[in-house]
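[1] after the sequence you'll find the predicted model.
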Amino acid sequence: MVPLWPDNDGWQPRGHGSDDWVADEVLDAEDFLSRRVADEMNQDPHVSGGQMVVTVQNGVVILEGYADTPATREAAGRRAWATPGVFDVCNMLSVDVHRDQD
């Protein structure tokens, strides 16, 4: 599972090598929060399997993409809610257990 977020270059994964840039970047609050949620989800062993896109609008985290199991979908929503600064979560993740078998 690789949570993603938008930036000026399109959708970029976080924490995968030399492209991992945050320290010197000036981020607006929504970018910062979406990255924080994605980082938290990457560190949670219960959130694995699938591909999720994390965006934030007005403090509301929007989770889109797919999860491999209902448990992963629910864990992603719980992790997003547990992140400081999140006011609400819109969990739009679908569960697609056959996606990798196509």
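    In hand now; what should we look at?

[2] for the rest of this, base every contact and every neighbour count on C-alpha atoms.
    Noted.

[3] buried residues in stretch 73-90, which are they?
    By 16 or more other Cα atoms under 10 Å, the buried positions in stretch 73-90 come out as 73-77, 79-81, 83, 85-86, 88-89.

[4] so which of those residues are in helices?
    73-77, 79-81 (DSSP state H).

[5] as CSV, the buried residues of stretch 73-90 with distance to Asp39 would be great.
    Output for these, formatted as CSV (distance: Cα to Cα, whole Å):
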residue, distance to Asp39
Arg73, 16
Glu74, 17
Ala75, 14
Ala76, 12
Gly77, 14
Arg79, 10
Ala80, 10
Trp81, 13
Thr83, 10
Gly85, 14
Val86, 14
Asp88, 18
Val89, 16
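
[6] below is structure B, check it against A:
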Amino acid sequence: MYMPWPLPDENWFADASNQFEQDREDVRIEALVAQRLSVDWTTRRQQISVCVQNRVVILTGVVSDSETRQVAAELAYDVPGVFDVCNTLRLSGQRRSRR
């Protein structure tokens, strides 16, 4: 018989109604980060997608230089409620190596 082992942060007996509040918070954070990125002169014309899961902002897309990549992460960190930022933005012209 297989018995799943819970992760330390998991609470299988917790009230599931809290999930709705967490989802609303993620949507709020996602909107605020996207708004900040679209207003800032450094990041407004870049191809940046924003996704939020459990208050962690995930930035994906292509930017023109490393300064823009860093500014995008800093703008995301400055939004209230953000726990962490996963910056996976790539630089334009940067190619993946083939193995």
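    That came in fine, so what should we check first? Everything numeric in this text was worked out from a predicted model, so none of it was measured.

[7] on that earlier part again, for the ones in helices among the buried residues of stretch 73-90 of structure 1, which one is nearest Val53 of structure 1?
    Within those, the smallest distance to Val53 of structure 1 is 11.0 Å, found for Ala76 (Cα to Cα).

[8] that closest one is in contact with Val47, isn't it?
    Yes: assessed by Cα atoms under 8 Å, Ala76 of structure 1 is found in contact with Val47 at 5.6 Å.

[9] can you map out the helices along structure 1?
    Assigned by DSSP H, structure 1 shows helices spanning 29-43, 70-82.

[10] CSV for these, including distance to Trp5 of structure 1?
    Shown next, in CSV, are the helices of structure 1 (distance: least, Cα to Cα, whole Å):
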stretch, distance to Trp5 of structure 1
helix 29-43, 6
helix 70-82, 14
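
[11] who wins for proximity to Val97 of structure 1 among those?
    helix 70-82 (9.3 Å).

[12] against structure 2, where does the closest one fall?
    Using TM-score structural alignment, helix 70-82 of structure 1 corresponds to residues 66-78 of structure 2.

[13] what residues does that stretch touch?
    33, 36-37, 42-43, 57, 59, 63, 82-85, 87, 89-91 (Cα atoms under 8 Å, 6 or more residues apart in numbering).

[14] can I get the buried ones among these as something I can paste into ChimeraX?
    Buried residues within the contacts of stretch 66-78 of structure 2, by 16+ other Cα under 10 Å, are selected in ChimeraX with:
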select :33,36,37,42,43,57,59,63,82,85,87,89,90
